[in-house]
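**Student:** build the 3D model from these lines:
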Amino acid sequence: MVASTEPSGTVVAREAGDGVRARNLARLLRRVHLEGPQSRAQLTASTGLNRSTVADLVAELVTDGWAIERDPDPVGRVGRPSPVVEASPQTVVIAVNPEVDAVEIAAVDLARRIAVRERIDAKLPSADEVTALVADVVSRWSKGALSGSRIVGIGVAVPGLVRQAAGLVRNAPHLGWVDEPLAASIAAATGLPVSVGNDASLGALAEHLFGAARGAGDVVYLNGGPSGIGGGIIVQGSAVGGVGGYAGEFGQNRVRGTESVLEDEVSRARLLDALGLVSADDAALAEAIARSASEAVRAECQRQRGILAQALADAVNILNPAVVVLGGFLAVLAALDPEAFSAEVASLAMAENGEGLRILPASLAADRLLLGAAEVTFSAVGVI
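**Tutor:** Below is the predicted model:
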């Protein structure tokens, strides 16, 4: 199935010819979505389809508005170059990330570019407030910045436990949400299909597909943000959600020798307190730590790094990943001495499980949650 959008903006499923043709259309569109612009010659080689079939399929994707075709960049070669196919920048998902201090909303296009974004300050926004903000932004952008675009759905990355299949936020403790039917609420307010997922799990998906863990089949991802520590797991290339969709809540694991959980002991708030700061984003936090000559700051960083290293070693022993990706302030802690931190994790894990392990900072910065939310939505509505 390939999705199309009626003038009203609602997404409807459409048969793209016979089943084989539909699958081939989806293969080509997914390839240019995931890999970026591809020449017809590259698509022919990678799919095993013949040149005329690829040309015919590309023509349909272009006609239906799912892809664009352009001349290649000049390379000084002799002969007629193969046209380049790109995912359409006019097909977009509205990606949303509610946090404890703001709601970030962006339009992510099929080529994985963020066309427009807006950060709206909101202290502990309720689910109803988020719904109203999203509906307002969709209405404004549809008449303005996205007036020539096709909005195919809305994706929401929530810092909490989400029953993704139902779009139900079971518990987002830092926001104070319990059993909020967020997908249904936003869908009713906008008329668009809505996907809702745990923010860290969506971040893991984005880093796996497009970021630091690209090409790795087995990944553990931990993110430290204003709402604590969340995580995501990729096993053999597939996201692991668990029976309820709640897998990856590393932040709620007990810390040895304490009555606390990981996100209580490894905490942005504790770092800010040690630095005497009220707030700071990740870049400002890293700069403040680097400038500080305080022994108390150094000791707090070391304490948190040690606890985080043990938590990662436990995850490595259980899941045996190829890559551990750290986002948010966790990446700041690891970056204080990356080699020493990796060595500490390896020393705490089983030697065999630590062989070849890479611990990397998230590479998609603040975009990772938005890209992850967009990705699951493109998939859910049948675009890719």
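**Student:** only C-alpha atoms for contact and neighbour calcs from this point on.
**Tutor:** Noted.
**Student:** burial check on S195, number of neighbours?
**Tutor:** 30 (other Cα atoms under 10 Å).
**Student:** quick one: secondary structure of it?
**Tutor:** At S195 the chain is in strand, as set by DSSP: H, G, I helix; E, B strand; the rest coil.
**Student:** find the nearest non-adjacent residue to it, please.
**Tutor:** G155 (4.8 Å; Cα to Cα, 6 or more residues apart in numbering).
**Student:** that neighbour contacts D199, correct?
**Tutor:** No: G155 is beyond contact range of D199, at 10.6 Å (criterion: Cα atoms under 8 Å).
**Student:** now the common contact residues for these two.
**Tutor:** Common contact partners of G155 and D199 (Cα atoms under 8 Å, 6 or more residues apart in numbering): A373.
**Student:** sorry, back to before: contact partners for the residue nearest to S195?
**Tutor:** G155 neighbours (Cα under 8 Å, 6+ apart): V93, I94, A95, V96, V194, S195, V196, G197, A373, A374, V376, T377.
**Student:** ok, it to G228 distance?
**Tutor:** In this structure, G155 and G228 are 21 Å apart, going by Cα to Cα, to the nearest Å.
**Student:** repeat for G160
**Tutor:** On the measure of Cα to Cα, G160 and G228 end up 10 Å apart.
**Student:** same check, this time on A165
**Tutor:** Distance from A165 to G228, by Cα to Cα: 24 Å.
**Student:** which one's more surrounded, these two?
**Tutor:** Higher neighbour count among A165 and G228: G228, with 20 against 12, using other Cα under 10 Å.
**Student:** circling back: ok, and the residue nearest to S195, which helix or strand is that part of?
**Tutor:** Using DSSP states H and E, G155 falls within strand 150-158.
**Student:** can you pull out the strands in the stretch 1-150 of the chain?
**Tutor:** 2-5, 11-14, 38-39, 67-70, 84-87, 91-98, 102-109, 114-121, 150-158 (DSSP state E, counting those that start in this stretch).
**Student:** same for the second one, what does it pack against?
**Tutor:** Put plainly, it is strand 11-14. strand 2-5 (3 or more Cα pairs under 8 Å, 6 or more residues apart in numbering; DSSP states H and E).
**Student:** chain center to the strand it packs on, what's the gap?
**Tutor:** Put simply, strand 2-5 sits 23 Å off its chain's centre (Cα atoms, centre = their mean, to the nearest Å).
**Student:** here's the other one to compare against:
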Amino acid sequence: MRSSPGATNGTEGLRTQNLSQILTMVHRHGPLSRSELTRRSGFNRSTVGALVSALTEKQLVHETDPAVGGRVGRPSPIVRANPGVAVLAVNPDIDALTVGVVGLGGHVHRRVRRETRGVPSLEDAVELTRDIVADLRPVLTGLDRVLGVGIALPGLVNAGTGRVLVAPHLGWRDADLTGPFGRALELPAVAANDAALGSLAESIFGAALGVDDAVYLNGSASGIGGGIVTGGAQLVGSRGYGGELGHTLVSPGGFPCHCGRSGCLDAEVRLERLLGAAGLEGGGIEALEQVLSDEPSAAVQAEAERQLELLAVALVDFVNIFDPELIVLGGFLGSLVAFRGDQLTDVVNAQSLAGRVEVRRAALGPELLLVGAAELAFQSLLASPS
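**Tutor:** Predicted coordinates for the structure are as follows:
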């Protein structure tokens, strides 16, 4: 008897879901053995075998022999996401533009950071990205395929339309973001807020792995953004603009902020002030790491202590509002954690109502935003591998 069209679509839909489940597992948690995939998925062994074979045919996963051990019985093959299936990740900022090539499994093949002479326009960023990608051609030609572009932007981005509402530090307002990048690179492009993508990356591959309730803050040359994971899901808001934690008031009447107020966390805790206290202009987070790891001057220590005090004010508010198990700090905020992390944790727990929260440095380092942007670009593949 011939199946009805609806039954066929239902069968294909179920198969797509099953392929998605297996591919997502090995992408986010792999390499995994077939037996472990069977245990985690709840499918039987033959179903897992068929799904792995289908993904192998599509070159999305590879199977390898397991390490030889003392176990009795036939060893289960190891299934690995294919890092040769990759995307481009782009992170524009006020002082530099970073482009990465990121494969399945979160593998960063290459990262290139180019400093800019000034704050780049959208057109400048697109052109510089095209130049960097041209230089990356030897890396790209060695891959199986490049699927698209993910953009991590320090600003309010409508992920559904690909438009930037405002990126205040860059001066980009109400502009098509994904269209120009997609046309320049001849690839489909997607975009979202950089800190939200950093939060996503740390939840999947980094310091917040396995944590259902976490607050993430990222500090870059542009300023401070945030992301909130509650109940295992990202809080994004009605239009995708949720998580602008950098605009929490920490010092009434303090430094003016791009949002129009004064004394926001974003305006008070700044990378350039820490570098300036060391007599440096530019150099980014790498330069700050060096400054804080050496014997910092009295001026640097004083500025770092001032910023840590104001950062603690904001973190106490976040603990009281969101009740996270973990706070993850990335970018130059991670450098402050390395400098005085115990002190910051003690203050936050002493001054928040419930306390008992851990403050941890982001684990993915300079690759954080690239991995987050890549995860955004991989979403359609992970949802529908077929």
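**Student:** residue in structure 2 paired with the residue nearest to S195 of structure 1?
**Tutor:** With TM-score structural alignment as the matching criterion, the partner of G155 of structure 1 in structure 2 is G150.
**Student:** ok, F329 of structure 1 next?
**Tutor:** Aligned partner of F329 of structure 1 by TM-score structural alignment: F332.
**Student:** what lies in contact with stretch 124-135 of structure 1?
**Tutor:** 96, 98-103, 105, 174-177, 180, 182, 185-186, 189-190.
**Student:** give me the stretch of structure 2 that the helix ranked longest in structure 1 matches.
**Tutor:** Identified as the longest helix of structure 1 according to DSSP state H is helix 295-319. The aligned range for helix 295-319 of structure 1 in structure 2 is 298-322, by TM-score structural alignment.
**Student:** with structure 1 overlaid, report how far the matching stretch is off on average.
**Tutor:** Taken over the aligned residues, the distance from stretch 298-322 of structure 2 to structure 1 averages 1.2 Å (mean Cα distance after the TM-score superposition for structure 1).
**Student:** residue boundaries of the helices in the stretch 251-384 of structure 1?
**Tutor:** Assigned by DSSP state H, counting those that start in this stretch, the stretch 251-384 of structure 1 shows helices spanning 262-265, 268-275, 282-291, 295-319, 329-335, 338-348, 351-354, 367-380.
**Student:** same list (these) but as JSON lines, adding distance to L25 of structure 1.
**Tutor:** Formatted as JSON lines, the helices of the stretch 251-384 of structure 1 follow (distance: least, Cα to Cα, whole Å):
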{"stretch": "helix 262-265", "distance to L25 of structure 1": "44"}
{"stretch": "helix 268-275", "distance to L25 of structure 1": "46"}
{"stretch": "helix 282-291", "distance to L25 of structure 1": "41"}
{"stretch": "helix 295-319", "distance to L25 of structure 1": "35"}
{"stretch": "helix 329-335", "distance to L25 of structure 1": "39"}
{"stretch": "helix 338-348", "distance to L25 of structure 1": "43"}
{"stretch": "helix 351-354", "distance to L25 of structure 1": "40"}
{"stretch": "helix 367-380", "distance to L25 of structure 1": "14"}
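**Student:** most packed of those helices?
**Tutor:** helix 367-380 (a mean of 25; mean count of other Cα atoms under 10 Å).
**Student:** okay, the angle between that helix and strand 102-109?
**Tutor:** 50 degrees (axes from the mean of the first three to the mean of the last three Cα atoms, to 10 degrees).
**Student:** and helix 367-380 of structure 1 against structure 2, how far off on average?
**Tutor:** Relative to structure 2, helix 367-380 of structure 1 is 0.9 Å off (mean Cα distance after the TM-score superposition for structure 1).
**Student:** which elements pack onto that helix?
**Tutor:** So helix 367-380 of structure 1, by 3+ Cα pairs under 8 Å, 6+ apart, packs with strand 91-98, strand 102-109, strand 150-158, strand 194-198, helix 199-210.
**Student:** okay if I get the ones you listed as JSON lines plus distance to D337 of structure 1?
**Tutor:** Output for these, formatted as JSON lines (distance: least, Cα to Cα, whole Å):
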{"stretch": "strand 91-98", "distance to D337 of structure 1": "31"}
{"stretch": "strand 102-109", "distance to D337 of structure 1": "31"}
{"stretch": "strand 150-158", "distance to D337 of structure 1": "31"}
{"stretch": "strand 194-198", "distance to D337 of structure 1": "30"}
{"stretch": "helix 199-210", "distance to D337 of structure 1": "22"}
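**Student:** looking at these, which is nearest to A45 of structure 1?
**Tutor:** With Cα to Cα as the criterion, A45 of structure 1 lies closest to helix 199-210 of these, at 21.5 Å.
**Student:** just checking, which helix or strand succeeds that closest one along the chain?
**Tutor:** strand 219-225.
**Student:** show me the contacts for the alignment partner in structure 1 of L19 of structure 2.
**Tutor:** For L19 of structure 2, the aligned position in structure 1 is L25, judged by TM-score structural alignment. Residues near L25 of structure 1 by Cα under 8 Å, 6+ apart: V2, A16, L57, V58, L61.
**Student:** measure L25 of structure 1 to V2 of structure 1 for me?
**Tutor:** 8 Å.
**Student:** repeat for A206 of structure 1
**Tutor:** 22 Å.
**Student:** if anything else comes up later, I'll come back, but that's it for now.
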